[in-house]
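need a structure here:
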Amino acid sequence: MSRGRLPGLGNINKTDYYELLDPQPELTLTYLGTAGFILHDESRCVVLDPFLTRTPLMTTLFRRLIPHADLLRQHIPHADEVLVGHAHYDHVLDAPLLCQQTGARLVGSPAVMQVGRAAGLPDHQLCCTEGLEDIACGTWTVRGLPSRHGKAILGKIPFPGDITEPPPWPPRVHELRHGQVLNWWVDTGSLRVVHIDSADFIPEHLQGMQADVVCLCAVGRQYRPGYVREVVELLQPRYILPCHWDTMMTPLHDEPQVLPGVDLPGMLDEIRALGVQPLLTPILGQQRLKRAATA
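Below is the predicted model of the structure:
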C-alpha cells in the first residue's frame, strides 16, 4: 500500500469497509469526512462538526477561509441542530452557514458562539453550553461532555486558546482557536451515540455515559496510551466508527488521503480484539442501525 492512500486499497481488505444497512433503521449515520457526521431518524436530523469545504493547504495557510455553500446544500439539505465540539477551522468553519441555510440551531461552547456571531447568526439560532447539561433536541437529548484537545502536531496543541469576541469573517485559520472542547452524548430514544472529535478526552466525563455507537478520532490512538481500550471500557459500545483519519485538505469528491501516522488497520484490529465491531465508513457512506435485540 502506498503511504497515506485511501484505506481499503492495497493490503487493506475491502471487508474493512463495513456497512450496516438495516432495511428499517432506527438511526442513520452518514460520515462526512474529518470529524463530521449526520445523525437522523424519522423525527430529527443532527449534524456534528460538518466540514465539507476542505480548503487546500495553501488556501488554508495564506487566505481567508470561505465555506463552500453549494457543497453544504448538496449534501446536508436539512438539519435541526449543528453540534460543534471545538472551534478549530476543520470543525466550525462550515457550521454557521449550514445553520443559515437550514434554520438549524448552532450548539457549542462560548467560543463556537462567537464564531456563529461573526458569521451573522441571530441569537435565536445560538445555543451555548459548557457541558454537563441536557439539551432537548425535539425528542432527542444532547449533552456536552467536557474534554480536551490532543497534542496532535509535533506533541503540541495547534492554535490553542479561546475566542472571546467575534473573529473576523471570513476568518484565517489561526483566528479559529479551539476554545472549550466538548465531546457529545446524543440519545435518540433508540440509540446512544458518543462523538469524540479530538485526540484526547477526560475519563471522568465519559464514566457512566454508556453508548451504542462511538464516533472516535483516529488520531488519538497515536498520542494517548490506551486510547481505544479506555474508550471501550468507559462507554461499552457495540460499534466504533473511526473518524478524523483523513486529511481535511483533500477535496470532498477526490480520493481521500490518510493523515500521517494514522494506523487504520491497527486501530480496526484493536477494536475487534476488544470485542467491539469497527465500522470503517467511506466518506459520504452510511450506517443504518437498530437497537440491540433484548433477550
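
Could you use CA atoms for every contact and neighbour count after this?
Noted.

What's the separation between the residue nearest in space to the middle of the chain and Asp49?
Central residue of the chain (CA atoms, centre = their mean): Ala35, 2.9 Å from the mean position. Ala35 sits at a distance of 6 Å from Asp49 (criterion: CA to CA, to the nearest Å).

Please, where are all the strands along the protein?
All strands of the chain, identified by DSSP state E, fall at 27-33, 36-40, 45-48, 81-83, 105-108, 126-128, 134-137, 140-147, 181-187, 192-196, 213-217, 239-243, 277-278, 286-289.

Now tabulate those strands in a markdown table and tack on mean neighbour count.
Shown next, in a markdown table, are these (neighbours: other CA atoms under 10 Å):
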| stretch | mean neighbour count |
| --- | --- |
| strand 27-33 | 23 |
| strand 36-40 | 23 |
| strand 45-48 | 23 |
| strand 81-83 | 26 |
| strand 105-108 | 26 |
| strand 126-128 | 19 |
| strand 134-137 | 14 |
| strand 140-147 | 22 |
| strand 181-187 | 25 |
| strand 192-196 | 25 |
| strand 213-217 | 24 |
| strand 239-243 | 24 |
| strand 277-278 | 20 |
| strand 286-289 | 20 |
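
Alongside the first, I'd like the structure of this one:
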Amino acid sequence: MLVKHIRDIIINVLVFVPLFISQIAFGQSQQLELKYLGAAGWIITQDSLVVLLDPYLTRLKLDSPASDSKDTRKSYERSDYFQSDSALIDKVIQKADYIFVHHSHFDHLSDVPYIAKKTRAKVIGTESTCNILRAYGIPDDQLYEVQGGEDYIFEEFSVKVIPSLHSALRFKHFFDSRVYKDPPGAPLKIADFIEGGSLMYLIRFDTHQVLTMGGMNFIEKEVVGLTPDVILTGVNFSRNEIFNYTGRLLTATNFPKIVIPTHWDNFRVPYEFSQQKAIEDKIVPFIEEVKAASPESRVIVPEHLKSFVIKSTK
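Okay, the predicted model is just below:
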C-alpha cells in the first residue's frame, strides 16, 4: 500500500490525513473532500458541489523512459490519436459541475471532452482549451474562456484566475507560444494538445481558499499577497529548475496551513502500479523543502483515487 511506503520513508515528517483532520476540526464543521486522480487531476467536493481540476484518468502508456516494462498495455507515440478510457472514467466520475483546466497538454485536457459531454460540466480554461473543446462538440454555454486576471463569482464559490508559466521542461529549453485561435480538427493526436498558455486558480469555497497549480512554475508577482489555506503544489522534477521554488512560493502565498503535492506521480502507468520511486525522488525532498520554508505548514501526500476530508469551522 502507498500509505505504508510513505510511512516507512517519512513517518517523522508527514502528517497523515486522519491525524491532521483531528487537529484542525473543532466544533461544527463543513468538509472539503479531495480525491487525487494522478498527474494534476483532482476531484474537490463541498456538499453537493463537485469541481474537477485537470481530470486525466486514461494514463496512456506513452513510449518514454517513464514507461514500465511490466505494463503490457498498448504503447502510444505522440503522433497517435488520443482516445479516452471511457470505462475507467465512468467508474470514477459520475458527476461534475465545473472543470478547471490549467493548460491544454494531453495530461491535463485530453479526457475533458468526454467528461464534459458526460456530465455537462462548465469548463474554465484558456482560449486554446476552449477551442479544443469546441472541436469535440462542447457547446459555448459550457465554456468560460479566460486569460488570467478575471475574478468571477459563481453560486457556490468564487475564483480568481491567475496568469502563470508552464514547467521549465527539458532543462529550461521548453518554450511553446502556439495557441488555437480557432477549433482544430478533431480527434486530436497526442502531440496536438499544445500548452496554449498556463493558468493557476484561487478557488474560494465557503470555508477554504484553495490555490491550484497545473505545473512546477509560477509568476511571483501574481501570487504575492494571496492567502490560501490550502495549496496544491506542483512537485515534479522540473521544479528544481526554478530558483528557490518551494520557499518563494510558500512565502509569497503567506505560508498556507495545508500543502498538498500534485503532478508528482508517474502518470504513464496504471493506477495499481507502485509510485514508490516517485515518492522517494520527489515527495521526500519536497517535504524537507516545506519543512525548511514553512515549518507550521502541514503536508498531506495523497493516494490515487482515495478521498480525504479537510474540516474547518465556519
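
Drop the TM-score for these two in here.
The TM-score (TM-score structural alignment, normalised by the length of the first structure) is 0.89; 289 aligned residues with a CA RMSD of 2.5 Å.

Now which residue in the second structure aligns to the residue nearest to the centre of the first structure?
For Ala35 of the first structure, the aligned position in the second structure is Ala40, judged by TM-score structural alignment.

Translate Lys153 of the first structure into the numbering of the second structure.
Slight slip there: residue 153 of the first structure is Ile, not Lys. Match for Ile153 of the first structure (TM-score structural alignment): Arg170.

got the residue ranges for the helices in the second structure?
2-10, 17-24, 86-92, 106-109, 112-119, 127-135, 169-172, 220-223, 245-252, 276-278, 284-293 (DSSP state H).

list the buried ones in the last one?
Going back to what we said before, that points to helix 284-293 of the second structure. Neighbour counts using 16 or more other CA atoms under 10 Å place Val284, Phe286, Ile287, Glu288, Glu289, Val290, Lys291, Ala293 of helix 284-293 of the second structure among the buried residues.

Could you dump those residues into a markdown table and include distance to Ser274 of the second structure?
Below are these laid out as a markdown table (distance: CA to CA, whole Å):
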| residue | distance to Ser274 of the second structure |
| --- | --- |
| Val284 | 16 |
| Phe286 | 19 |
| Ile287 | 20 |
| Glu288 | 22 |
| Glu289 | 24 |
| Val290 | 24 |
| Lys291 | 26 |
| Ala293 | 29 |
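
Which one of those residues is nearest to Phe100 of the second structure?
In terms of CA to CA, no member of the buried residues of helix 284-293 of the second structure lies closer to Phe100 of the second structure than Phe286, at 25.0 Å.

Just confirm the closest one contacts Thr233, I think it does.
No - at 9.9 Å, Phe286 of the second structure does not count as touching Thr233 under the criterion of CA atoms under 8 Å.

Against Ser198 of the second structure, how distant is Ser104 of the second structure?
8 Å.

what do those two both touch?
Listed as contacting both Ser104 of the second structure and Ser198 by CA atoms under 8 Å, 6 or more residues apart in numbering is no residue at all.

coming back round to it: so for Leu49 of the second structure, which of the helices of the second structure sits nearest?
Closest of the helices of the second structure to Leu49 of the second structure is helix 112-119, at 12.9 Å (criterion: CA to CA).

how big is the offset of the closest one relative to the first structure?
With the two structures superposed, helix 112-119 of the second structure lies on average 1.0 Å from its match in the first structure, counting by mean CA distance after the TM-score superposition for the first structure.

What lies in contact with that helix?
54-56, 84, 86, 89, 94-97, 121-123, 133, 136, 138.

Buried only: go through those for me.
54-56, 84, 89, 95-97, 121-123, 133, 136, 138.

any shared contact partners between Ala35 and Asp49 of the first structure?
His91.

In JSON lines, list the helices of the second structure along with distance to Phe157 of the second structure.
JSON lines is the format used below for the helices of the second structure (distance: least, CA to CA, whole Å):
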{"stretch": "helix 2-10", "distance to Phe157 of the second structure": "32"}
{"stretch": "helix 17-24", "distance to Phe157 of the second structure": "22"}
{"stretch": "helix 86-92", "distance to Phe157 of the second structure": "24"}
{"stretch": "helix 106-109", "distance to Phe157 of the second structure": "22"}
{"stretch": "helix 112-119", "distance to Phe157 of the second structure": "19"}
{"stretch": "helix 127-135", "distance to Phe157 of the second structure": "21"}
{"stretch": "helix 169-172", "distance to Phe157 of the second structure": "33"}
{"stretch": "helix 220-223", "distance to Phe157 of the second structure": "19"}
{"stretch": "helix 245-252", "distance to Phe157 of the second structure": "23"}
{"stretch": "helix 276-278", "distance to Phe157 of the second structure": "33"}
{"stretch": "helix 284-293", "distance to Phe157 of the second structure": "28"}
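
Among those helices, which comes closest to Phe267 of the second structure?
Phe267 of the second structure lies closest, by CA to CA, to one member of these: helix 106-109, at 8.2 Å.

which residues in the first structure does that closest one match up with?
Residue span in the first structure matched to helix 106-109 of the second structure, by TM-score structural alignment: 89-92.

So which residues make contact with that stretch?
34-36, 49-51, 54, 84-86, 112, 115, 173, 176, 248.

just stretch 15-26 of the first structure next, same as before
Applying CA under 8 Å, 6+ apart, the contact partners of stretch 15-26 of the first structure are 8, 41, 190-191, 268, 278-282, 286-291.

Farthest-apart pair in those residues, please.
Gly8 and Ser190 (31.0 Å).

more neighbours, these two?
Counted by other CA atoms under 10 Å, Gly8 of the first structure and Ser190 do not tie: Gly8 has more neighbours, with 17 against 14.

Counterpart of that one over in the second structure?
With TM-score structural alignment as the criterion, Gly8 of the first structure lines up with His5 in the second structure.

Over to Met248 of the first structure?
Per TM-score structural alignment, Met248 of the first structure is aligned with Phe267.

got it, and Glu19 of the first structure?
Checking with TM-score structural alignment, Glu19 of the first structure has Val17 as its match.

and if you look at Val46 of the first structure?
With TM-score structural alignment as the criterion, Val46 of the first structure pairs with Val51.

centre of the chain versus stretch 264-275 of the first structure, how much separation?
20 Å (CA atoms, centre = their mean, to the nearest Å).
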